[in-house]
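> Output the structure for:
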Amino acid sequence: MTQWPQGYGLHILQEVDSTLNEAARIAPTAQGPVWILAHHQTAARGRRGRAWANPKGNLAATLLLRPEGNPERAALRSFVAALALFDACVAVTGRASGFSLKWPNDVLLNGGKLAGILLESTGHGHGVSHLAIGIGVNLSEAPLPQAVEPGAVRPVSLLSEMGVDVTPEDFLTELAAAYSKYETQFVTYGFEPIRTAWLDRAARLGEVITARTATSESVGTFETVDAGGNLVLNTAKGRVSIPAADVFF
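Predicted coordinates:
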């Protein structure tokens, strides 16, 4: 049986506005890394401030860290979290087939969106004082298709796609254990092993994809993720490196 990782705290809440908001509230007094799990969120959010649907029985959790280094290095932990999510999914289902990682921060199952990651940080000067890694996983129920933006991949759940019924607490134990392992690897050896492992699990690597920002759109072959975590596309105008965007297949 998987054990809770040593050195990581755990707060379980029946209801909260958002686990990310709770992380911000406890950050000033938190001693070491801590996971926050909520059974119900009243104001969950996703990337770019979008609402995040969180049906009952799904995972809503945030990991609060006090990382060393600059904001760019802290942001690479989205890849650390993605690998941990992948491993947790394999642990609870018993197989890796069907799972893949979508840049910059989604986990896919059979081509549909199973999980999302959102990072928020506070800092001073050129450092980061606290980093909150928000994670949502559709364990028992997927949001309705109309709840996602047009063109986005369809939402799926672990239960509907694989028939696996797992509680948020049990899934979080696997996730926390996997995250602890990858965090140690990241701190010890840097981003390169994380980058390599992420690319081994990447969705649509070598295929043509579309990356959209608020002001531009790039279409090209997904070549790699570079040392800074940027998406690298080979487009009609040459290779481009994209630090942040929404990706569409």
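> going forward, measure contacts and count neighbours with C-alpha atoms only.
Will do.
> Roughly how far does the most centrally placed residue in the chain sit from Ala61?
Among the residues of the chain, the one closest to the centroid is Ile117, at 2.7 Å (Cα atoms, centre = their mean). To Ala61, Ile117 is 10 Å away according to Cα to Cα, to the nearest Å.
> which residues of this structure fall in strands?
Along the chain, counting by DSSP state E, strands occupy 9-13, 34-38, 59-65, 99-102, 106-109, 112-122, 130-137, 208-212, 217-225, 231-235, 238-242, 246-248.
> Packing partners of the third one?
Helices and strands in packing contact with strand 59-65 are listed as helix 19-26, strand 34-38, strand 130-137, helix 168-189; criterion 3 or more Cα pairs under 8 Å, 6 or more residues apart in numbering; DSSP states H and E.
> For the longest one, give me every contacting residue.
By Cα atoms under 8 Å, 6 or more residues apart in numbering, the surrounding residues in contact with helix 168-189 are 2-5, 35, 37, 39, 57-61, 80-81, 83-85, 87-88, 91-92, 139, 193-194.
> for the first one, same thing?
Residues from elsewhere that reach helix 19-26 (Cα under 8 Å, 6+ apart): 16, 36-38, 41, 44, 60-64, 120, 132-134.
> One more, so I can put them side by side:
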Amino acid sequence: MPLSANWPDGVGRSVLPQVDSTNAEAARRATQFAGPEWILTLRQTAGRGRRGRAWHDPAGNFAASYLFRPEMPPAEAALYSFVTALALQEALTAATGRADSFALKWPNDVLLHGAKLAGILLESAGPYLTIGIGVNLVGHPDADAGALRPVSLLGETGLRVVPEEFLDLLAPAFARWQTQFTTYGFAPIRSAWLALAARLGETITARTVTDTHEGTFEGINESGALILRGPRGARAIPAADVFF
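Take a look at the predicted model:
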């Protein structure tokens, strides 16, 4: 399939009819890394989310991974979750023309009308980083108890976007935000992400493996940690599940 006119230079593009997981496929390809590459599948049979959770996506949804070698320490490369969220918001806005409909939920979700539309999963293997992305373009899984309600782009907007077309929007958007990140650091990424952050200034709950914290969502710090202000002051939480 020919590349779109806006496809980023030097980036590969593979479209597979079916695969177990695009992140797993990226890990296999990393052993013979030939350069950065987007891997899209039209059917994913064993997708996964954060903390090993299953990621269900029916045919027609977007399931892709970006495999590359970031030239930075692992802690800094982890900030690519925010870079990816911004690229997703840009691509979704380009697809729909509805910028105000989307928001970003810490640490790795994109919301549509306040409900979950897309998720991001970063996995590293040696010097390589894989960014897995799932977007509910046409369908969504059943809601889990206590979790944010899932929605699809088609169901909420009536717009049907096919995965290949969405990748042609996402890849150049990601390349632009990646250049911003590698050129100017995390500060402009942090500012742009906060401008789109869901529930900023409101009371939220953050649950870690061992604790539950409730407080006012004040932002994120320079390492991407959630800043939550509770009765005992502000606390930086590097990893948690957030509930509204």
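> TM between them?
The pair, once superposed, lands on a TM-score of 0.97 when counted by TM-score structural alignment, normalised by the length of structure 2; 241 aligned residues with a Cα RMSD of 1.0 Å.
> just to revisit the earlier point, pick out whichever of the contacts of helix 19-26 of structure 1 sits closest to Val148 of structure 1.
Nearest to Val148 of structure 1, judged by Cα to Cα, of the contacts of helix 19-26 of structure 1 is Ala44 at 14.0 Å.
> Residue in structure 2 paired with the closest one?
Using TM-score structural alignment, the equivalent of Ala44 of structure 1 in structure 2 is Gly47.
> Same check on Ala27 of structure 1?
For Ala27 of structure 1, the aligned residue in structure 2 is Ala30 (criterion: TM-score structural alignment).
> That match: how many residues sit nearby?
When neighbours are defined as other Cα atoms under 10 Å, Ala30 of structure 2 has 21 of them.
> contacting residues for the closest residue to it other than its chain neighbours?
Computed as Cα to Cα, 6 or more residues apart in numbering, the closest residue to Ala30 of structure 2 that is not its neighbour in sequence is Tyr128, at 7.1 Å. By Cα under 8 Å, 6+ apart, the contact list for Tyr128 of structure 2 reads 30, 67-70.
> What residue in structure 1 is paired with Tyr128 of structure 2?
With TM-score structural alignment as the criterion, Tyr128 of structure 2 pairs with His130.
> One more: Ala171 of structure 2?
Match for Ala171 of structure 2 (TM-score structural alignment): Ala176.
> What is the end-to-end distance of stretch 89-102 of structure 1?
Counting by Cα to Cα, you get 15 Å between the two ends of stretch 89-102 of structure 1.
> residues making contact with that stretch?
Against stretch 89-102 of structure 1 from outside (Cα under 8 Å, 6+ apart): 82, 86, 107-111, 162, 164, 166, 171, 174, 198, 201-203.
> For those residues, I'd like a selection string for ChimeraX - just the buried members, please.
With 16 or more other Cα atoms under 10 Å as the criterion, this ChimeraX line picks the buried residues out of the contacts of stretch 89-102 of structure 1:
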select :82,86,107,108,109,111,166,171,174,198,201,202,203
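> so what's the residue nearest to the centre of structure 1 closest to, chain neighbours aside?
Using Cα to Cα, 6+ apart, the nearest residue to Ile117 of structure 1 is Ile135, at 4.7 Å.
> what sits against the one you found?
Applying Cα under 8 Å, 6+ apart to Ile135 of structure 1 gives the contacts 59-62, 115-118.
> now it: how far from Asn105 of structure 1?
Taken as Cα to Cα, the span from Ile135 of structure 1 to Asn105 of structure 1 is 10 Å.
> Check Asp165 of structure 1 too.
For Asp165 of structure 1, the distance to Asn105 of structure 1 equals 24 Å [Cα to Cα].
> can you check Ile194 of structure 1 too?
For Ile194 of structure 1, the distance to Asn105 of structure 1 equals 14 Å [Cα to Cα].
> Between the two, tell me which one has more neighbours.
Shown here are Ile194 of structure 1 and Asn105; by other Cα under 10 Å, Ile194 has more neighbours (21 against 18).
> Provide a list of residues in contact with the more buried one.
Contacts for Ile194 of structure 1 (Cα under 8 Å, 6+ apart) come out as 79-80, 83, 182, 185-186.
> Report the contact partners of Pro193 of structure 1.
185-186 are the contacts of Pro193 of structure 1 under Cα under 8 Å, 6+ apart.
> now do the same end-to-end measure for stretch 4-15 of structure 1.
End-to-end span of stretch 4-15 of structure 1 (Cα to Cα): 22 Å.
> In structure 2, point out the residues matching that stretch.
So stretch 4-15 of structure 1 sits over residues 7-18 in structure 2, by TM-score structural alignment.
> So for the matching stretch, what gets flagged as buried?
Of all the residues in stretch 7-18 of structure 2, those buried under the rule 16+ other Cα under 10 Å are 7-8, 11-13.
> before we move on, what about stretch 182-202 of structure 1?
So, applying 16+ other Cα under 10 Å, buried residues of stretch 182-202 of structure 1: 182-183, 185-186, 191, 194-195, 198-199, 201-202.
> Throw those residues into TSV and include distance to Ala211 of structure 1, thanks.
Listed next are the buried residues of stretch 182-202 of structure 1 as TSV, based on distance: Cα to Cα, whole Å:
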residue	distance to Ala211 of structure 1
Tyr182	27
Glu183	28
Gln185	29
Phe186	27
Phe191	23
Ile194	22
Arg195	19
Trp198	18
Leu199	17
Arg201	19
Ala202	15
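> Which of the residues you listed sits closest to Glu72 of structure 1?
For those, the nearest to Glu72 of structure 1 is Phe191 (11.4 Å; Cα to Cα).
> Map the closest one onto structure 2.
Under the alignment by TM-score structural alignment, Phe191 of structure 1 pairs with Phe186 in structure 2.
> Arg199 of structure 2 versus the nearest residue to that match once chain neighbours are set aside, what's the distance?
Excluding the flanking residues, the one nearest Phe186 of structure 2 by Cα to Cα, 6+ apart is Glu222, at 7.1 Å. Note on Glu222 of structure 2: its distance to Arg199 of structure 2, by Cα to Cα, is 19 Å.
> Glu218 of structure 2 too?
Noted for Glu218 of structure 2: a distance of 9 Å to Arg199 of structure 2, by Cα to Cα.
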